[in-house]
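Q: All I have is the shape, not the residue letters:
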């Protein structure tokens, strides 16, 4: 295992590349993934269905009719009614204070009950009650001034209209009558029962000319409605306040199935998909430098003169590359889980089956990235070329895989992306997590175990193709190599 240990020493000698490309680049990707996961957690928290609470307006209620009983009862009823939906603020009853409160935003709506309003309201109710069309008389209006700084004041005016409509209805229908008045009216009605019965019997008889005087006499004997009193107004206001909910528009919160798990899964899938850039760049550079060190002419001559079979030496080199891929995969796996937990998400809530499928896709992609580095090393490039190719390959995969796109990629970029393992890696991760890719078409971003297995197989085929091309290049370079001493060597590849 001396070749294997030498390979590990070569990797350790170039640990600076590993730190820059894997740790450094993955830190950038994890920051992006962390922000996406935080947004997903916030969206999940805000999507919880709870109580609907409309905005509460700040209302200044000024009652200038407290001298009369009707004004006091009406003002108290309006205050109790508004407290259920608004916040009442205290403002001095002078012009300057009212204007300051309205302009400064201290109150969204100012309501003024003018002097004598309560008695005017009662008079209109009695007039409407005695008329042939109850409710036809127009009620007096209170003075209101809504602030232009907020729309809550204008909406609160609807509450005032609802209160007075309910108050009029309760008063005219007797729902708001005081107990004593209701009993007196009931007694008056029972005393006129014979006349009503007589009238009813007369109308059931055959129609004749003498029926009209009898009906007129019965109607003339009917008792007139009892006038409403301030006590009746107080009872009607209390009834209106107690039935506040029935006076409001019907507001129903429609509960739907929350997509908490789907939102979190999309954020986690984005974090895992972003591993394509650091893994491809780091493994391409590190594996290429590893195999490049063994492919240098002087080391190649030593390997040819070794008593060990060539296959055994190759397997030891491949084992070192495999260990490098496993370490890179494990590092990003732990970093992604830690980033998700730090953002407030729970990996266990996503389902360990789906999570491990995404980890498996990342592992296969890491092997494909290592295979790409092996292929690159067989062309004997310099260290600068290896770094350039590794960075370009990582950027190409990052921008064409669809993992970093806020919308669907153009057709040309999709075509380029499908020629790289990054596209299929993103497809496998999103399929494993049961979400659609943000940058791929819906057909490509379909979910399910079959949709996960197909792109995973394509990633493995990419790895196999890289290995085959690398072996072919290695055979061509080794058959043309000589045992002559090399005139130059690249010192950067020396372990």
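A: Now that the structure is in, tell me what you want to look at. On a predicted model such as this, the values are computed, not experimentally measured, just so you know.

Q: drop to CA atoms for contacts and neighbour counts, all remaining ones
A: Fine.

Q: and the longest helix along the chain, which residues are buried?
A: Of all the segments assigned as helix in the chain under DSSP state H, the longest by residue count is helix 310-342. Across helix 310-342, burial judged by 16 or more other CA atoms under 10 Å covers 313, 316-318, 320-322, 324-325, 328-329, 332-333, 335-340.

Q: try stretch 400-415
A: Going by neighbour count (16+ other CA under 10 Å), the buried part of stretch 400-415 is 400, 401, 402, 403, 404, 409, 414.

Q: before we move on, what about stretch 233-248?
A: Neighbour-count burial for stretch 233-248, counted by 16+ other CA under 10 Å, picks out 233, 234, 235, 236, 237, 238, 239, 240, 241, 244.

Q: In three-state terms, label the third one for me.
A: For residue 235, the secondary-structure state derived from DSSP: H, G, I helix; E, B strand; the rest coil is helix.

Q: Please tell me how far it sits from residue 63.
A: If you measure residue 235 against residue 63 using CA to CA, to the nearest Å, the figure is 19 Å.

Q: all strands of the protein, in order?
A: With strands called from DSSP state E, the chain shows them at 57-63, 86-88, 109-113, 143-146.

Q: between these, which one is nearest to residue 262?
A: strand 57-63 (37.2 Å; CA to CA).

Q: just to revisit the earlier point, between the buried residues of stretch 400-415, which is closest to residue 153?
A: Proximity of the buried residues of stretch 400-415 to residue 153 was ranked by CA to CA; the top entry is residue 404 with 45.6 Å.

Q: Touching, the closest one and residue 398? I think so.
A: Yes. Using CA atoms under 8 Å, residue 404 is in contact with residue 398, at 6.9 Å.

Q: any shared contact partners between those two?
A: With contacts defined as CA atoms under 8 Å, 6 or more residues apart in numbering, the residues adjacent to both residue 404 and residue 398 are residue 274.

Q: for the stretch 51-200 of the chain, what spans make up the helices?
A: Using DSSP state H, counting those that start in this stretch, the helices of the stretch 51-200 of the chain run over residues 69-83, 95-104, 117-130, 152-172, 179-191, 193-204.

Q: Out of those helices, which gets nearest to residue 4?
A: Nearest to residue 4 among the helices of the stretch 51-200 of the chain is helix 152-172 (75.4 Å), distances taken as CA to CA.

Q: how about residue 340, what does it touch?
A: Counting by CA under 8 Å, 6+ apart, residue 340 makes contact with 34, 37, 268, 346, 347.

Q: ok, now how distant is residue 232 from residue 171?
A: 7 Å.

Q: hmm, I was thinking of residue 183
A: Distance from residue 183 to residue 171, by CA to CA: 15 Å.

Q: between these two, which one's more packed in?
A: Regarding residue 183 and residue 171, a neighbour count based on other CA atoms under 10 Å identifies residue 171 as having more, with 27 against 12.

Q: I'd like the distance between that one and residue 195.
A: The value you get for residue 171 to residue 195, if CA to CA is used, is 27 Å.

Q: next one: residue 302
A: 132 Å.

Q: More neighbours: which of these two?
A: When residue 302 and residue 195 are compared on other CA under 10 Å, the one with more neighbours turns out to be residue 195, at 16 against 11.

Q: among the helices of the stretch 51-200 of the chain, which is nearest residue 27?
A: The stretch from the helices of the stretch 51-200 of the chain with the least distance to residue 27 (CA to CA) is helix 152-172; that distance is 47.2 Å.

Q: Next up, a structure to set beside the first:
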């Protein structure tokens, strides 16, 4: 018990390393996990919400026919309207500074030109538009402006078109065209040629020239369609089968596994460095001589120190699991969608990996690494593990040489074990695989056993040759 207490005291005496490597690096990795979780949670939203673009409408036609007012009402739901002064300098600065995505300029006489095109059947006039050089959204809004003008012109033509009632009454009599008869019998035309026959059979209509009031009513009618939910429905995801539930469960499992994978780097740094320094503190100088002279065996005390460090590493794993669940809840993901077996296997993989890091710290202490050397080794080897495990870089973009190196490191097999436990990722194409999880976890455990064996061999070599490990001393002889 005294050995365990002493180990914990030495551990917390190095709390600076725990704060830097376990807390600060852990927060950094958690922030990466949070970004991935929020993106995954946003992709599961039931309703699509588009970002609003900034649009400025410059009216030089004095709002004749309510064109400018109705256009603003039409674009208000999908865009953010910006007021700009109608000066060349202001408009140029707005576009150059990317203040707006689109500027719509309604020229003088536009309303009269639109009404005249309806009466004589000519081409309608166009508004002037200026799109921001950095925004593709401005082009999409320009299409909305064109849609509003088309709806306005269509509504205006429909309201101003009249057909001779006598001609219409004659079509319902015995002289009904054959295309109309087939339409009445079949309930609809069979092909596009039938549509053309019907349109050609209709009597010619006459379009009266609209006035400003008619144009204003048509523009307001076109603007009302933008906010009419019966016409423009919200884009929604409808769950029609169990596949949607399975997809949501897969997203939750992927998010949970990604968080647990990020424990790879801070756990390796903290436990390897602290383990090396703590175990080295008991094997140097006066401390070792006192322990050697004690009635308790050195092997027993060493085992107690290892068990104490292992217990602390497992406690860190429990804390990381609790934080992972909390992050999922905060991101809007339901942890209850996770399978109990998958969570237990993932937690087991993290625990085995944590014990492997303690074994690596034991190896460094047996080699007699100094504090600086232990920090350098852990940081370099930890970065190598992280960048070859698939946590920092997607596996799809990793070169072949890096993939070969990754399979000789424990980080790859730790991530593979999580993939097999939860049934996601490139390492688990066939879903949850207990055999794949056990095999990957066994390889992580073998890495830990390898570190222990190397450490024991190095320690035995150093103790059998004390002159290689003992510092140089200066003796003063009396004359």
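A: Done, it's in. This one's a predicted model, so the numbers in the text were calculated from it and none came from an experiment.

Q: what's the most buried one of the strands of the first structure?
A: Stretch with highest mean neighbour count among the strands of the first structure: strand 57-63 (a mean of 23; mean count of other CA atoms under 10 Å).

Q: Who are the packing partners of that strand?
A: With contacts defined as 3 or more CA pairs under 8 Å, 6 or more residues apart in numbering; DSSP states H and E, the secondary structure elements packing on strand 57-63 of the first structure are helix 69-83, strand 86-88, strand 109-113, helix 152-172.

Q: Now with 10 Å, please.
A: In terms of contact count using 3 or more CA pairs under 10 Å, 6 or more residues apart in numbering; DSSP states H and E, strand 57-63 of the first structure is assigned the packing partners helix 69-83, strand 86-88, helix 95-104, strand 109-113, strand 143-146, helix 152-172.

Q: who's in contact with the fourth one?
A: Yep, that's strand 109-113 of the first structure we're talking about. Under the criterion CA atoms under 10 Å, 6 or more residues apart in numbering, residues 57-66, 71, 74-75, 88-89, 91, 93, 98-99, 101-102, 141-148, 150-157, 160 lie in contact with strand 109-113 of the first structure.

Q: what residues are up against the counterpart of residue 376 of the second structure in the first structure?
A: In the first structure, the residue paired with residue 376 of the second structure is residue 388, using TM-score structural alignment. With contact set as CA under 10 Å, 6+ apart, residue 388 of the first structure has these partners: 281, 285, 394.

Q: Go through the residues you listed and flag which are in helices.
A: Filtering the contacts of residue 388 of the first structure for membership in helices, criterion DSSP H, returns 281, 285, 394.

Q: out of those residues, which one sits closest to residue 201 of the first structure?
A: residue 394 (101.0 Å).

Q: Relative to residue 414 of the first structure, how far out is that closest one?
A: When distance is defined by CA to CA, residue 394 of the first structure is 16 Å away from residue 414 of the first structure.

Q: Repeat that for residue 170 of the first structure.
A: 70 Å.

Q: quick one: residue 199 of the second structure and residue 41 of the second structure, what's the gap?
A: 51 Å.

Q: Compare these two and say which is more crowded by neighbours.
A: Neighbours per residue, other CA under 10 Å: of residue 199 of the second structure and residue 41, the larger number sits with residue 41, 19 against 12.

Q: Quick check: closest non-adjacent residue to residue 29 of the first structure.
A: In space, and not counting its chain neighbours, residue 29 of the first structure is closest to residue 274: 5.9 Å by CA to CA, 6 or more residues apart in numbering.

Q: nope, residue 398 of the first structure is what I meant
A: Using CA to CA, 6+ apart, the closest residue to residue 398 of the first structure is residue 277 (5.5 Å).

Q: Go ahead and confirm the one you found touches residue 399.
A: Yes. A contact is recorded between residue 277 of the first structure and residue 399 when judged using CA atoms under 10 Å, the distance being 9.1 Å.

Q: so what sits against both of the two?
A: With CA under 10 Å, 6+ apart as the test, residue 277 of the first structure and residue 399 both reach residue 422.

Q: So between the two, which is more surrounded?
A: Relative neighbour count places residue 277 above the other of residue 277 of the first structure and residue 399, with 27 against 19, counting by other CA under 10 Å.

Q: The first structure: which residue goes with residue 279 of the second structure?
A: Taking TM-score structural alignment as the criterion, the aligned counterpart of residue 279 of the second structure in the first structure is residue 291.

Q: contacting residues around the nearest residue to that match once chain neighbours are set aside?
A: What sits nearest to residue 291 of the first structure in space, not counting adjacent residues and going by CA to CA, 6+ apart, is residue 377, at 5.8 Å. Residue 377 of the first structure makes contact with 284-295, 371, 383, 386, 470, 473-474 under the criterion CA under 10 Å, 6+ apart.

Q: For residue 377 of the first structure, give its distance to residue 478 of the first structure.
A: Distance of residue 377 of the first structure to residue 478 of the first structure, given as CA to CA: 13 Å.

Q: do the same with residue 375 of the first structure
A: Computed as CA to CA, the residue 375 of the first structure to residue 478 of the first structure distance reads 14 Å.

Q: Can you name the residues that contact residue 184 of the first structure?
A: When the contact criterion is CA under 10 Å, 6+ apart, the partners of residue 184 of the first structure are 190, 226.

Q: okay, now the counterpart of the residue nearest to residue 29 of the first structure in the second structure: neighbour count?
A: Alignment note (TM-score structural alignment): residue 274 of the first structure maps to residue 262 of the second structure. Here the number of neighbours of residue 262 of the second structure (other CA under 10 Å) works out to 22.

Q: Number of residues surrounding residue 38 of the first structure?
A: Taking other CA under 10 Å as the definition, residue 38 of the first structure ends up with a neighbour count of 21.

Q: contacting residues for it?
A: Applying CA under 10 Å, 6+ apart to residue 38 of the first structure gives the contacts 32, 44, 264, 267, 339, 340, 341, 342, 343, 344, 345.

Q: The second one and residue 266 touch, don't they?
A: No. Between residue 44 of the first structure and residue 266 no contact is recorded; they are 11.6 Å apart, counting by CA under 10 Å.

Q: Between the two, which has more neighbouring residues?
A: The residue with more neighbours, out of residue 44 of the first structure and residue 266 and counting by other CA under 10 Å, is residue 266; that gives 21 against 18.

Q: List the residues that contact the more buried one.
A: Applying CA under 10 Å, 6+ apart as the definition, the contact partners of residue 266 of the first structure turn out to be 36, 37, 40, 429, 430, 433, 434, 435, 436, 437, 438.

Q: Need the counterpart of the third one in the second structure.
A: In the second structure, the residue equivalent to residue 40 of the first structure is residue 40, according to TM-score structural alignment.

Q: Contacts only, for that match.
A: For residue 40 of the second structure, the contacting residues are 34, 248, 251, 252, 254, 255, 331, 332, 333, by CA under 10 Å, 6+ apart.
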